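> can't give you the sequence, but here's the structure:
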């Protein structure tokens, strides 16, 4: 076991190597938390950037370690049963608005993360070493004797609590690789973010999962709901220095992120501001909704505010096979995976609480240049697997020796922080086509197989325009097949309009059909752009159910 004297010698040597002045041994720190038992060392974000850059110039050192058997062989139930002693929370002594607890290593969380408490006045940091005394194992099957003397185990991550629920419900969580999540005022987790995506669906290389290996948590003012965290990211292909300024507001969490990336190797696919979510079924895709729940999803759409000012809505799918899409852009204004349906009746789920899942919106704060928003949708048979991934991929090739900087904000809230003044997509629906609306399944039963789509629009004064003019035209394009019977209805119930059309196949292919629609009046755009991808069934399944009277 490494003693404190050895640890101090190594920290002094590291400081000298990276050009930092060694912290005086007796330097005072203000309000340093009691559990921060390491020796003091100087810290700055500039130093962290130099450290990451130097690491990128050296070979990758994997710090995954073999855990004691009592931790390595844990069941998820036992892992979740490990408690935390609130008296050892990081900012417990502040009696303030925020506090932090740490996640235990165990199961697949076998890459120790080192934690440091950071004093913002003296710029000194002290490491927080693993100690079984800060955890509670009463309800977990853990042999605590195996953990004695294991102060180098580190932690798996951390989570943040906000008053008045300083020990009950966390609002921010960093756990596993570079994954993190946050909630809004519902305290309901859902969508996840990552610090970086590397070759998530690259053609020639396997995906890599960069990991946050160290965190420095800056002590906030007692009455503040904002705190700053710094992180060191590492992987075989890239190292990075991160600063998170996290605002735990009343109705949402806002993160200001400044990240500096230093590639060790060329990277085929670099994903900036990646997010992962789940879409099993919804209003437009019902094949996986054979449950008591009308809809099951953490997010229902990808929304993009393009650099040219265009707003785009792309409803999510649970495709029959893995599907990849990219949307080229230059200096995007924002994008996100949103959960726009907020009514309990839409889900009827008393466990998942999908109506309370937060949306996640990315707001670039510096010029991201040319690139594309990339999205992958993976088939899933249930609601326990995140099957949607989206991020920004720069066009410029990523080479070793590069220095990349991206700053952006993440908004975790019920709705995106910005919206268009044009009409917005309320919902997308689909079902049996080739009949007069209002007559199925009576005498006017469909004769030809077709798929009907209904797209609802609200906002942007669209209902007034529908009543008073100019005439609304639906500009619809499809990549294959033909469309007919485009109809526009005024719907007082949701104060908007509904556009209905039928799509008919003209070939046997089951490749996805790309659809694009925008509402126009006198040549001006009245709505955001609707993009949709439909997966036609094979020819042998292109038959409507028989008429009930003929069955």
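Here it is on my side, so go on. Keep in mind it's a predicted model, so treat the numbers as computed, not measured.
> contacts, neighbours, all on C-alpha from now
Will do.
> need the longest helix for the protein.
Scanning the chain for the longest helix, with DSSP state H as the assignment, gives helix 4-17.
> all helices of this protein, in order?
Applying DSSP H to the chain gives helices spanning 4-17, 45-56, 69-72, 76-81, 462-468.
> may I see the buried residues of the longest helix of the chain?
By neighbour count on 16 or more other CA atoms under 10 Å, the buried set for helix 4-17 is 8, 11, 12, 15.
> second structure follows, compare the two:
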């Protein structure tokens, strides 16, 4: 069970297509690749648009049976990985190139894995105007393929879109945010390269009955005016179990923020509804390289899940590439924030001159309003390839989610190198973790234990003498902490906690540790799930 990162994973080409047959058929079949009707297709004139109007339409749609989207056909349906990768949007065709407009819009070509076209609309004032894209908007690097395609044929929709803005330099329009595939999207802060993704909604993720993937079926973009620093995107979400109306207010910056309003209408009972889901990749790091014989010391888009509670506690849960499907739950009452973070920004930590994992963004979710009681669920999926997204995290409300329910959630997403909430300032942070065979290093022993070494730095620890009387606060669920030793690291403003842990074979052990002293908490709480496989 692996969630694919569609922008990287290679697909198998259809074997029944010979190349010349494919190219010959392309021109003849393109005209038959008709667009599915969008939500206002039945109107004689384009109506005015508002988020409330979209909400009412999605509420009404939830009262009707789900209608699966009509996929593209003709040559669009038969594009393989290689052909699709040679199709590019022409930058000179970008929408919104008027002077003073801060954003540019590019589209993604339909086909390959993206066989369900998405309708794109522009909202000017309150009026809706469909945005048409044609083959003239795209560059076909394969000459034979390019010659076989009508020169200005209208697309039945697109696979998604991306927005560009002057993120790193005032004179360059950098990629800012991408929406492509189901309800997936990902954004960048200043200095970032693409890493983890977000989704509009998660339905029954990691459950035995199988996951459902709602999709954004139609999108409305509010045309930005010169000088505006925020762009607004509206989206219709649809699936067999739920419909939804979404609003995204996107503001680029050193930390890019996306304010999200999600209004959901349930067609069916849903066993597990995942709010603000995040998807990332973790293969290995210095804590435990596992079976990977790799020159790189770490390969991951995110290294930890962070949860900040209303009580001022911060939980830092190191990620893992487990031997089997694993899951952890972190209960909270309307948390201040949670997310997946990439704290280590040193090239030497990764040594990857192409992927540059040190540039991958952290993403923190800040609930707006009272989310009530619930839990953050972390799902970790075994993976042997770095092109697979194998980490999922989302909020599960502590309430039944039944057919006919109407729910609304608002939250702010922080994408960047060090977004708000990714690391507490007043508490010491976990700087590294290592694991290994228990016992005394360099001595052959058979203690039956596993050693965990956690280093803390920052906060008040930077100002305490080495003889300070501090206490390690530790716990182990389904295992035993045989020994816990806390001591300063000579010559560094760091304190090291060493745990020796024992557990039964195949036990799933939840570990927790932190530092306290002077009648106060001095560090964030380190957490880890150890499977004694």
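Alright, I've got the coordinates. No experiment lies behind these values; they were computed from the predicted model shown.
> thinking again about what came up before, need the helices of the first structure in CSV with distance to residue 101 of the first structure, can you?
Listed next are the helices of the first structure as CSV, based on distance: least, CA to CA, whole Å:
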stretch, distance to residue 101 of the first structure
helix 4-17, 23
helix 45-56, 23
helix 69-72, 19
helix 76-81, 14
helix 462-468, 49
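> nearest spatial neighbour of the equivalent of residue 55 of the first structure over in the second structure, skipping sequence neighbours?
Matched to the second structure by TM-score structural alignment, residue 55 of the first structure sits across from residue 61. Excluding the flanking residues, the one nearest residue 61 of the second structure by CA to CA, 6 or more residues apart in numbering is residue 243, at 7.2 Å.
> before we move on, the earlier item: ok, the match of residue 55 of the first structure to residue 241 of the second structure distance?
Note on residue 61 of the second structure: its distance to residue 241 of the second structure, by CA to CA, to the nearest Å, is 11 Å.
> that older thread, burial check on the match of residue 55 of the first structure, number of neighbours?
19 (other CA atoms under 10 Å).
> residue 502 of the first structure now?
Each residue near residue 502 of the first structure was counted by other CA under 10 Å, and the total is 22.
> now check it against the second structure: what is it aligned to?
Using TM-score structural alignment, the partner of residue 502 of the first structure in the second structure is residue 500.
> OK, contacts around that match?
By CA atoms under 8 Å, 6 or more residues apart in numbering, the contact set of residue 500 of the second structure is 438, 439, 449, 450, 451, 452, 481, 482, 483, 484.
> same thing but 6 Å
Residues near residue 500 of the second structure by CA atoms under 6 Å, 6 or more residues apart in numbering: 449, 450, 451, 481, 482, 483.
> now, which of those residues sits nearest residue 314 of the second structure?
Distances from residue 314 of the second structure to the contacts of residue 500 of the second structure, taken as CA to CA, are shortest for residue 481 (22.1 Å).
> pretty sure residue 103 of the first structure is touching residue 160, no?
No: counting by CA atoms under 6 Å, residue 103 of the first structure stays clear of residue 160, with 10.9 Å between them.
> all strands in the stretch 1-150 of the second structure, in order from the N-terminus.
Assignment of strands within the stretch 1-150 of the second structure using DSSP state E, counting those that start in this stretch yields the ranges 3-4, 87-89, 104-108, 119-124, 127-130, 138-140.
> quick check: angle from the fourth one to strand 104-108?
When axes from the mean of the first three to the mean of the last three CA atoms, to 10 degrees is applied, the directions of strand 119-124 of the second structure and strand 104-108 differ by 170 degrees.
> pull out the buried positions in strand 119-124 of the second structure.
Buried-residue list, strand 119-124 of the second structure, by 16+ other CA under 10 Å: 119, 120, 121, 122, 123.
> what's the match for the first one in the first structure?
Under the alignment (TM-score structural alignment), residue 119 of the second structure pairs with residue 114 of the first structure.
> was I right about that match contacting residue 154?
Yes: contact criterion CA under 6 Å: residue 114 of the first structure and residue 154 qualify, at 5.3 Å.
> for the equivalent of residue 332 of the first structure over in the second structure, give me its contacts.
In the second structure, residue 332 of the first structure lines up with residue 335, judged by TM-score structural alignment. Residues in contact with residue 335 of the second structure (CA under 6 Å, 6+ apart) are 309, 310.
> all good on my end, thank you.
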